[in-house]
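S.K.: Pasting the sequence and the predicted coordinates here, then a few questions.
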Amino acid sequence: MELEAIPGVGAKTAESLRSLDDPEDALRRGDVAAVARAPGVTDGRAARIVRGAIRARHDDPGGFLATDRAGEVYERVLALLQERAVTDYASQRLRTFYPSAAESRIAEVNEFAEAAMERDPDPAVLDALDGVAPLSRAEGLAVRDRCLATTDAETYSAAQDAFPELSVEVVEDARGLADLARGYSTVVALDEAFTGVEVDGDVRVEPDALERPEEVVPERVLSFFATNRDRIRAAVAVHEAAGLETDVDLDELDAALTQLDSEGSVTGDDELDRLSTAVDDLDAAVSTAESVANDHLREVIQEQDVTIEGSDLLSLVERGAGVDSLLSRELADEYAEAVDAARDHLVDALALRDGEASIAEQAFGDSPTFPVDHDPEAVSRLREELTAARDRRSAERKRELAATLADLREPTRELVERALELDVELAVARFADDFDCVLAERGGRGFAIEGGRSPILDVAFEAVEPVDYGVDGVALLSGVNSGGKTSTLDLVAVVVVLAHMGLPVPAESARVPEVEELHYYAKSQGTLDAGAFEATLRDFAGLTEGAARKLVLVDELESITEPGASAKIVAGILEELHEAGASGVFVSHLAGEIRDQCGFDVTVDGIRARGLEDGELVVERSPVKDHLARSTPELIVEKLATEGDGTGGDGASAGSFYDRLLGKF
């Protein structure tokens, strides 16, 4: 897919998208989260880009939601879907579902929705989904204990690009390698010419290192899994709870993750733990070993009676000898015991092995001295030995674990993506369950809804009365105030929008027309001034062009101007739409007047009122075909006439007044 060919994607945005690992795949999958990782692309922008890619793939010109009110209905429906998503990913992914006239797109989502509706929104699965999120890159990785070395400028440049985590150095010869080896635990020479060169330190000649990044920098793989460990484990829990199939050996993956800490270091290796502890505890162990030796000597000296002949004392003084000579002569055995105790403590405290123990023994010399002190050079050598052994063991374990995880990386990515997509499916399934939805049929000129209930009313869905309503062509819908005319229009709009999204609709059954545009005009707030009135007429004049592929829903258009004129205007609009083959419903309190003005036999449907009970209007919510509904004032007058009751006068004369008034309707 050519990125610049996507609607709304210019050269700058395309360049930003190319920084992603595989932007075409992300767009194909509708992965809004992946697209949002591109520099400068917000979540909302990413959703629009993905929708643009979908439109380009299905040759969809867009523009289905032709009015503000149609867009509002879509946003309300979308919000209900998003409320049923657990993850942020699914919430953003649902924004890529939009109403379309493209048959291939609707069929694609229909297939998705049909499978989704078979899903069981198990609470255990929903709980597990709470921890799942798209996998992210490990940021800021830097490896300080090794470097790459080369004599070639071109290789140097390639190595810098391939290994941003490592230092890359240019050397002239083996001496340069030796200098690097004194500053790094490991030096990887990239030039085959260095093969066979003997240099002190861990210097490896690996000309093919650029082709084996996971072996040279195992931290790259380990950091990725460490960064995403909790998300991966949550995805594993989702698969187990939902019984999803996967190509990943979940036990192997869990065992590998158990060996990683949050920083990407290897855990659970006894030898590495021993060496790491020895390095960390070395200074404290040496200090304690000194104390062991000195405590032993102090105790011996306090309890020892030392007798020195005068000639011996004189001889020691003349030679300038001090207490060390005295210890050597009188307490040689006790000193040796003290040093042995210090050495044993150091070896035991650090759990040193044979070669390490030999170096540790040199930390305390055989020459008597008091207080006993360690040899800094010997301790430094021991530190270097332990540190080198620790780093070698760590590198070995990292390479082993990275080799295992490298093979699991792509399957794990698919594992997480499948869990996230399941959340999208479950959101659709929950929407369908909560609002008793079915997939709608498409075709014909008008629409037919049976048992439809609008989910965007400000009442609990369980309290919404089902509505049956259908229109073939254009029709007028009449009814009393607060009788449900506007909510019926909303229901039609909701069903049409969802059906053209390819998603299930809230009805027992539904058929919608195959239209390219939904024009829904909300009730105007008061009479319009001349300029606004003219603009409104221009809008309706444009509806007649290609009207056969449009569905028009209008709520009380007569409110834009005087009642007498508005009846004529609405009648003229209906005539134009009828002749153009459009489908639509016009809600009006002037349905009778409009019918009289129409040049064709326009259908007038009505929401029938049964009357007033305790001051409350009682209506049949499903519109009755070919029925001009009575107005609220007529119902009130009828009620008063039936009661024959007046105030401040004779009841009979009042009843006669109401009868005469009723006769005017």
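M.R.: Nice, thanks for sending it over.

S.K.: going forward, measure contacts between C-alpha atoms and count neighbours the same way
M.R.: Fine.

S.K.: can you count the residues close to Asp295?
M.R.: Other residues lying near Asp295 total 15 when counted by other C-alpha atoms under 10 Å.

S.K.: And the helices in the stretch 51-200 of the chain?
M.R.: 68-83, 88-93, 103-116, 123-129, 153-162, 174-183 (DSSP state H, counting those that start in this stretch).

S.K.: here's the one I want to compare it with:
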Amino acid sequence: MEDFFGSEEGALGRIREGDVASLSTVPGLTEAKASRIVRSAIAEEYRAVDLLQTEVVERICEEVLKKIRRGAQTAYGEAKLSIYFPIGSKERISNVQDWVRKALNTEVGDGTDEMLEGVSPLSPPNRTRIGDRAVVTSDPEKIEEARKAFPEVAVELVENRRELRGVAANHERVILIDEAIPWSSDASERLDHKPGAVDDPVEIVPERVLSFFAENAEAVRNAINVWKSIDAPPSGLFEGIDDGRIDEVEGLLSRLDPTGGVKGNEGVKRVGRALNELDGSIADAEARINEEIESVFGEREIRVEGTHILDLVKQKGEAKDLIRSELESEFDRAVDEAVGNLVSDLELDFEEKDLACDLFPREPELPVERNEQVADRLKKRLRRKYSRKSLNAKTELAKELRGYEEDVRKLVEGVLELDVALAVKRFAEEHGMTLPEFGEKGFKIRGGRNLLLEDPEPIDYRAEEATLLTGVNSGGKTTTLDLVAQVYVLARMGFPVPAEEAVVEPVDRIYYYRPSKNTMNSGAFEGALRKFENVLELDGSKLVLADELENITEPGASARI
């Protein structure tokens, strides 16, 4: 993590800021792991004690958190919400409440939820090996520096013409980073001269920039759409983001294809199509020539005059020579027409056309077959040209995109945090919740609704000291205690509570005891009573909820209690 953020302080700063988005981009760290790290840091910073002292109240806390997390549209939002937990620190609660107030005032347009689903933390740039490219230098002092600067490509030390030709034979593009070497012309067709490239890696590996944007294009585009839909973002969420620069990024992304290639470059498109379709076009031309010649030969009548016969006899010529001379023009016409169609279909330039004209023999013979050596030279010429044009187009786009990484990072992280805020807002609005106040003694709840019931009846309840809650069976006693636990759990998180109004006393620990069908025996009752030793021994204020504690034992003993 230190290497990723440049220093230990850089990593610790992200953790202290609760920057789960940045932390989750560290290789090997998921959003969930990053959230756990931040949660542990919060607990350490505020010296948090274990506020929830029993399994029952822990279970209620988890059920409430699940309901909140369901409102998140992203995996990041679900994970980030887990950094919020009941805590005794007034400062922490106050900070969270300030954030919640901003979240409750957030306004976004229709369709934001669907756009949020496509947003995720940014992936780091992909540094896979690029096999068609090599960097060369004749300076031994530069070789290690170049290898560190360009780990994606081969970096070779060349000391003579033979070594340079060897590198050129194995790579489509060779980049010379020296000022000059006297024998560089030996590989001039494949050689690019870029002496300052070590200080500007985009000249050699534009894929480093392009892969970052290509891999994250969907997340960025969705984040831009969300950004445009926001009417009233929480203050501080999108600080430093410039509308103009976001529009520029959006335009540049339209030129980038999902593989990191450049869309819309006519030169690259033409050569790429010609390269892909070359074999098929040559086969079609070959078939067309043979069909044309066979058709012409089958219908043609050749008249042999007496002088021709005498020439054949006197010079010991062959009849096929006479036939060839008679059909030569037809043969040339068929070849020229087929090659012309190939050149036109593939949009070959003048240099490529010259090679294409030698693809087929000019001597009448059947069957007509392509010249494999010429076809191979044409294919290599197109491949090198495609490599050069593609690299140039990538470099140009990478130079334009370079520098926008921080804009994109701020935007995506802001949108992910927006999802967290909106999840809390949805939860609060769905259940008619309000932020509680903190009082001096006991609690007061007005219009409280149990979050775990489908259609709860609002209730009012208050208590300042030890209170016995009585009522008929199924009269709502357990539901009321659950509601009190929910209010306290959420209040100590800094979150809204399910009530029209709530005032609660800050407590250091919460206990909730409830009988279980598996523990209805005398030993279980004795164990439950022993647990109360902790309640009595530990200092600090406490909320203790006990639901029909006497039922933890046998029915007869329960009645006596």
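M.R.: Okay, I see it. Computed from a predicted structure; not experimentally measured.

S.K.: In structure 2, where's the longest helix?
M.R.: As assigned by DSSP state H, the longest helix anywhere in structure 2 is helix 266-299.

S.K.: buried ones in that helix?
M.R.: 268-269, 271-272, 274-275, 278, 281-282, 285-286, 288-290, 292-293 (16 or more other C-alpha atoms under 10 Å).

S.K.: Which SSE is immediately downstream of that helix?
M.R.: Remark: after helix 266-299 of structure 2, the chain's next helix or strand is helix 306-314, criterion DSSP states H and E.

S.K.: could the helices of the stretch 51-200 of structure 1 go into JSON lines alongside distance to Ser16 of structure 1 and mean neighbour count?
M.R.: Below are the helices of the stretch 51-200 of structure 1 laid out as JSON lines (distance: least, C-alpha to C-alpha, whole Å; neighbours: other C-alpha atoms under 10 Å):
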{"stretch": "helix 68-83", "distance to Ser16 of structure 1": "27", "mean neighbour count": "17"}
{"stretch": "helix 88-93", "distance to Ser16 of structure 1": "20", "mean neighbour count": "22"}
{"stretch": "helix 103-116", "distance to Ser16 of structure 1": "27", "mean neighbour count": "17"}
{"stretch": "helix 123-129", "distance to Ser16 of structure 1": "30", "mean neighbour count": "18"}
{"stretch": "helix 153-162", "distance to Ser16 of structure 1": "19", "mean neighbour count": "14"}
{"stretch": "helix 174-183", "distance to Ser16 of structure 1": "38", "mean neighbour count": "17"}
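
S.K.: So which elements touch the longest helix of structure 2?
M.R.: Contacts defined by 3 or more C-alpha pairs under 8 Å, 6 or more residues apart in numbering; DSSP states H and E place helix 266-299 of structure 2 against helix 319-346, helix 372-401.

S.K.: so which of these is the most packed in?
M.R.: helix 372-401 (a mean of 18; mean count of other C-alpha atoms under 10 Å).

S.K.: can you give me the strands in the stretch 401-550 of structure 2?
M.R.: Ranges of strands in the stretch 401-550 of structure 2, per DSSP state E, counting those that start in this stretch, are 437-438, 443-448, 459-463, 501-504, 509-513, 542-546.

S.K.: Nearest to Ile93 of structure 2 among those strands would be which one?
M.R.: strand 437-438 (10.7 Å; C-alpha to C-alpha).

S.K.: OK, contacts around Ala448 of structure 1?
M.R.: 468-471, 510-512 (C-alpha atoms under 8 Å, 6 or more residues apart in numbering).

S.K.: That one pairs with which position in structure 2?
M.R.: Matched to structure 2 by TM-score structural alignment, Ala448 of structure 1 sits across from Lys444.

S.K.: cool, Val554 of structure 1 as well?
M.R.: Under the alignment (TM-score structural alignment), Val554 of structure 1 maps onto Ala546 of structure 2.

S.K.: residues near its match, how many?
M.R.: Neighbours of Ala546 of structure 2 (other C-alpha under 10 Å): 15.

S.K.: related to what we said a few turns ago, skip the chain neighbours and tell me the closest residue to the match of Ala448 of structure 1.
M.R.: Leaving aside its sequence neighbours, Lys444 of structure 2 sits nearest to Arg462 (C-alpha to C-alpha, 6 or more residues apart in numbering; 4.2 Å).

S.K.: isn't the one you found right up against Gly448?
M.R.: No - with contact defined as C-alpha atoms under 8 Å, Arg462 of structure 2 does not reach Gly448; the gap is 10.8 Å.

S.K.: the more surrounded of those two?
M.R.: Neighbour count, other C-alpha under 10 Å: between Arg462 of structure 2 and Gly448, Gly448 has more, with 25 against 15.

S.K.: and the more buried one, what is it in contact with?
M.R.: 458-460, 483, 498-501.

S.K.: same thing with Gly131 of structure 2?
M.R.: Counting by C-alpha under 8 Å, 6+ apart, the residues that Gly131 of structure 2 touches are 153-154, 171.

S.K.: Nearest to Asp659 of structure 1, out of the helices of the stretch 51-200 of structure 1?
M.R.: Closest approach to Asp659 of structure 1 among those (C-alpha to C-alpha): helix 68-83, 42.2 Å.

S.K.: Where in structure 2 does that closest one fall?
M.R.: The aligned range for helix 68-83 of structure 1 is 55-70, by TM-score structural alignment.

S.K.: With adjacent residues omitted, what lies nearest to the equivalent of Ala429 of structure 1 over in structure 2?
M.R.: Correspondence of Ala429 of structure 1 to structure 2, assessed by TM-score structural alignment: Lys425. Once flanking residues are discounted, Lys425 of structure 2 sits nearest to Leu104: 5.1 Å by C-alpha to C-alpha, 6+ apart.

S.K.: and the one you found, how many neighbours?
M.R.: By other C-alpha under 10 Å, the residues close to Leu104 of structure 2 number 20.

S.K.: Equivalent analysis for Val20 of structure 2, please.
M.R.: Residues near Val20 of structure 2, counting by other C-alpha under 10 Å: 29.
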